[in-house]
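Colleague: My questions are about this predicted structure, shown below with the sequence.
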Amino acid sequence: MESKYEINSKIFKALGDPNRLKIIDLLSCGEKCACDILENFEFTQPTLSHHMKVLMDCGLVECRKEGTWNHYKLNTLNSNKLVLFLMNVVTETEDCICKEKECICKNNSIN
């Protein structure tokens, strides 16, 4: 089973592409047809399909077909989980990972 760090690192890797970040921003306004998304970029439909596949594979985007067109929307549950994960990583909390073990330097201090 993949750890929360492995799962989320795949999502962050997917978001490491500026075009994919822009796609997420576009989808934050609501569901969009592939043709509407494509209007915001200077790349081809196959390139858009690749970006959408990456975003769907990591669970941030969902797709439904309507005729010959694909309609995409954010998976808000997974998006919210990602935001919470990042907030927990950068915020000291009671269940912080560093509180799971005693600091090595405290145990091996040099006098």
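Modeller: Looks like it arrived, so ask away.
Colleague: rest of the way, CA atoms for contacts and neighbours
Modeller: Noted.
Colleague: Strands of this protein, start to end?
Modeller: With DSSP state E as the criterion, the chain has strands at 32-33, 61-66, 69-74.
Colleague: in this protein, which spans are helices?
Modeller: 4-14, 18-27, 34-38, 45-57, 76-90, 104-107 (DSSP state H).
Colleague: Next, format the ones you listed as a markdown table and append mean neighbour count.
Modeller: Output for the helices of the chain, formatted as a markdown table (neighbours: other C-alpha atoms under 10 Å):
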| stretch | mean neighbour count |
| --- | --- |
| helix 4-14 | 14 |
| helix 18-27 | 16 |
| helix 34-38 | 15 |
| helix 45-57 | 16 |
| helix 76-90 | 13 |
| helix 104-107 | 8 |
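Colleague: one more structure, for comparison:
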Amino acid sequence: MSPEKIFRALADETRLRCVVLIQQKGELCVCELTYVLNLAQPKISRHLAILKAANLLQDRREGLWVYYQLHTDLPAWVRQVLQTTVSGVQEVKPFCTDRQNLSLMPNREQIRCTLE
């Protein structure tokens, strides 16, 4: 896992927004990210694939749904960079708006992935 690969993956705004949300919430479904970022599922999935290829994220399937979390084998320096980044941007738009939009997602816990 090279620093260049990590920072290249995080250099895109959509990917950074996804990682910040996942870092804050622990695990998110593709449908939650499409709702919050107001982007089409194929676009979100493409960005998540790039983050997964960089070994920043790992996924798990639950039926038809795919959930993403930070990769469990991230080196300490990467975790520290992500924690510092989240701390630094959590009150800055669009990151604070993303967190708020996720909290406002209707019936999120009951029907987590009916939006896909």
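Modeller: Looks like it came in fine. Values in this document were obtained by computation on a predicted structure and should not be read as measured data.
Colleague: Between the helices of the first structure, which one is closest to C63 of the first structure.
Modeller: Ranking the helices of the first structure by proximity to C63 of the first structure (C-alpha to C-alpha) places helix 45-57 first, at 7.7 Å.
Colleague: whereabouts in the second structure does that closest one align?
Modeller: Mapping helix 45-57 of the first structure onto the second structure (TM-score structural alignment) gives residues 41-53.
Colleague: could the strands of the first structure go into CSV alongside mean neighbour count?
Modeller: Shown next, in CSV, are the strands of the first structure (neighbours: other C-alpha under 10 Å):
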stretch, mean neighbour count
strand 32-33, 18
strand 61-66, 15
strand 69-74, 18
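Colleague: As JSON lines, those with distance to L48 of the first structure would be great.
Modeller: Shown next, in JSON lines, are the strands of the first structure (distance: least, C-alpha to C-alpha, whole Å):
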{"stretch": "strand 32-33", "distance to L48 of the first structure": "12"}
{"stretch": "strand 61-66", "distance to L48 of the first structure": "13"}
{"stretch": "strand 69-74", "distance to L48 of the first structure": "11"}
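Colleague: Among those, which comes closest to E39 of the first structure?
Modeller: Nearest to E39 of the first structure, of the strands of the first structure and by C-alpha to C-alpha, is strand 32-33 at 10.3 Å.
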